[in-house]
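Enquirer: the sequence isn't on hand, but the structure is:
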């Protein structure tokens, strides 16, 4: 199932716990998560401060990705720390936490697909872009994203409650998504869902990439630059989506490795967490926070707490003052 929690914690059913040599790795994760949350906070603040961003579909989807990934990373990091110290929590809060993380985790790839489709409409159907990307359609699109991404997590939760006795819900556990997969058929159902998930999104990404590439070749010289930029954006989204979707498959590799060597299993899980959880979510700030010129100008001002404007204003004042100093002797000569 979801490997976000599993990437840094071990199976409660197997009775394994983190060994002390992982302490430095856990510290590294805290640093990476702290930097990630700070950058995302600045970008969310930038989005909220400018009305022009709140009325553009691609920036709205970008802001949803930032919010979704930030909350997911915060909850995941909390689960990692709890698992590392073998902290017991009641089963009901654990189930809610795992369901929420599953929900947020499934939401990110769908949002990335929606962002690619938005670029496809903007480039390949520019005359209809304003009509398609209106406020009503944006709300419907966001509702569809959150609804589809909630289906499997809610089914997993309902299945867990249905197949386990009520006494199980009153116990305390080291929280892990693995405890919600009581029977093999639950894991198989999740695997089928993820495979369909992967195929559908892969087809959509390839379709949008090919269409935008065709539009780029047919575009005039004035529009080629923006079209090719959108093409690179879709390609980056494809890489980001690929990493997110591969994350769904890492649990099967981890299960095989755990049967071979436990310490190797821990190292593989830790590497999967860095590469397939943290890394793809660091691409969103790169794609829209740095590559987008309009957003980057506002972001730079907020990230530096308005320092560029202060320096620029002081520079102009100094220039004006120097000019007055230079002209004063000339005025004295004329008098």
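Expert: Thanks, I have the structure now. From a predicted model like this one, the values you see are computed outputs, not experimental measurements.

Enquirer: from here on, contacts and neighbour counts on C-alpha atoms
Expert: Fine.

Enquirer: would you list every one of the strands in the protein?
Expert: 88-90, 172-174 (DSSP state E).

Enquirer: the first one packs against which elements?
Expert: What it means is strand 88-90. Counting contacts by 3 or more C-alpha pairs under 8 Å, 6 or more residues apart in numbering; DSSP states H and E, strand 88-90 is packed against strand 172-174.

Enquirer: coming back round to it: would you reformat the strands of the chain as CSV and include mean neighbour count and distance to residue 254?
Expert: Shown next, in CSV, are the strands of the chain (neighbours: other C-alpha atoms under 10 Å; distance: least, C-alpha to C-alpha, whole Å):
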stretch, mean neighbour count, distance to residue 254
strand 88-90, 14, 24
strand 172-174, 20, 19
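
Enquirer: okay, one more to line up with it:
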């Protein structure tokens, strides 16, 4: 009788999990469609792909879209218990680990761009030229690759050559042979979190002072920039919570496996998907220039207002 109850309970849990999977698929399709629409709009106007804040915005869109596709594929693969050789999972994980960090680092760079635009307007053209932005993107990817290199280095040092040919589920736990590896990964993420928080607070204080000291159009621009920084801060917070998710999951899996699965799905939806939908809100709808371009593109040219 107890076995039958456990079986029924397991089937109910799997059905609930399947409902969550369907919800995730709907959300991913919606977000990818919005991102694709925004990316097409970005490339249709020269003023977008020659302006620093829009270029960085496009980087976040491309990074988020890539992460949505790969993470969703891994979600489905793991749900249906498909295994793959470890070396294939390592290649996929390089992309996941890299672009998990690229978005928060790019958001931090975008807040610094707002700081330069508002607090150092005379140097904005020099510091935020197209050439400087390309260098900035390279620096963003270099900084974002450090956690990936460290995590994979500890894995390569611990795994035997035969392990790469084995078939396993592609999950983050596959890379953790020892407890200290988890501590190293957490320490790196916490260090990045601390640096980003310091930068965000610095920019917030500086723009706040500039907003109080400004007048007229400058004051309006400063307060608008401050609101953008606050939205970036919230988006960044969600991204960083998602990076810290494995810490919570590692504790929960010791208690109950189904609770662990539910927590992992909740983390993915709340802190994995949600930040990806805030970028369109911040620059797709709030930014006047981009908003006009979106309306013009969406109406097939019928929206004639000068952008």
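Expert: Cool, got the structure. Quick caveat: nothing in here was measured; it's all calculated off a predicted structure.

Enquirer: please state their TM-score.
Expert: Remark: TM-score between the superposed chains equals 0.92 [TM-score structural alignment, normalised by the length of the second structure]; 293 aligned residues with a C-alpha RMSD of 1.5 Å.

Enquirer: rewinding a little: closest to residue 325 of the first structure out of the strands of the first structure?
Expert: Judged by C-alpha to C-alpha, the one of those that comes nearest to residue 325 of the first structure is strand 88-90, at 71.6 Å.

Enquirer: in the second structure, point out the residues matching that closest one.
Expert: Using TM-score structural alignment, the residues of the second structure aligned to strand 88-90 of the first structure are 83-85.

Enquirer: centre of the chain to that stretch, how far?
Expert: 26 Å (C-alpha atoms, centre = their mean, to the nearest Å).

Enquirer: same deal with stretch 213-231 of the second structure?
Expert: Worked out by C-alpha atoms, centre = their mean, stretch 213-231 of the second structure lies 26 Å from the chain centre.

Enquirer: matching residues in the first structure for that stretch?
Expert: The aligned range for stretch 213-231 of the second structure is 218-236, by TM-score structural alignment.

Enquirer: what residues sit buried inside that stretch?
Expert: Residues 219, 227-228, 230-236 are the ones in stretch 218-236 of the first structure that count as buried (16 or more other C-alpha atoms under 10 Å).

Enquirer: point to the residue nearest the middle of the second structure.
Expert: What sits nearest the mean C-alpha location of the second structure, by C-alpha atoms, centre = their mean, is residue 103, with 4.3 Å.

Enquirer: aligned counterpart of that one in the first structure, please.
Expert: Using TM-score structural alignment, residue 103 of the second structure lines up with residue 108 in the first structure.

Enquirer: again, but for residue 245 of the second structure
Expert: Applying TM-score structural alignment, one finds that residue 245 of the second structure aligns to residue 250 in the first structure.

Enquirer: grab the nearest non-local neighbour of the match of residue 103 of the second structure.
Expert: residue 65 (6.3 Å; C-alpha to C-alpha, 6 or more residues apart in numbering).

Enquirer: distance check, that neighbour against residue 205 of the first structure.
Expert: Distance, residue 65 of the first structure to residue 205 of the first structure, by C-alpha to C-alpha, to the nearest Å: 17 Å.

Enquirer: these two: which has the busier surroundings?
Expert: residue 65 (25 against 21; other C-alpha atoms under 10 Å).

Enquirer: next up, the contacts around that one.
Expert: 108, 111-112, 284 (C-alpha atoms under 8 Å, 6 or more residues apart in numbering).

Enquirer: 10 Å instead?
Expert: 40, 44, 59, 71, 104, 107-112, 115, 281, 284-285 (C-alpha atoms under 10 Å, 6 or more residues apart in numbering).

Enquirer: quick one: what's aligned to it in the second structure?
Expert: Looks like residue 65 of the first structure aligns to residue 60 there (TM-score structural alignment).

Enquirer: then residue 299 of the first structure?
Expert: Checking TM-score structural alignment: residue 299 of the first structure goes with residue 294.

Enquirer: how about that match: what's its closest non-neighbour residue?
Expert: residue 41 (6.4 Å).

Enquirer: relative to residue 243 of the first structure, how far out is the match of residue 245 of the second structure?
Expert: Counting by C-alpha to C-alpha - residue 250 of the first structure and residue 243 of the first structure are separated by 10 Å.

Enquirer: what's the answer for residue 207 of the first structure, then?
Expert: 19 Å.

Enquirer: neighbour count: the two, which is higher?
Expert: Using other C-alpha under 10 Å as the criterion, residue 207 of the first structure and residue 243 rank with residue 243 on top: 19 against 15.

Enquirer: check contacts around the closest residue to residue 110 of the first structure other than its chain neighbours.
Expert: Once flanking residues are discounted, residue 110 of the first structure sits nearest to residue 145: 6.1 Å by C-alpha to C-alpha, 6+ apart. By C-alpha under 10 Å, 6+ apart, residue 145 of the first structure lies in contact with 106-111, 113-114, 139.
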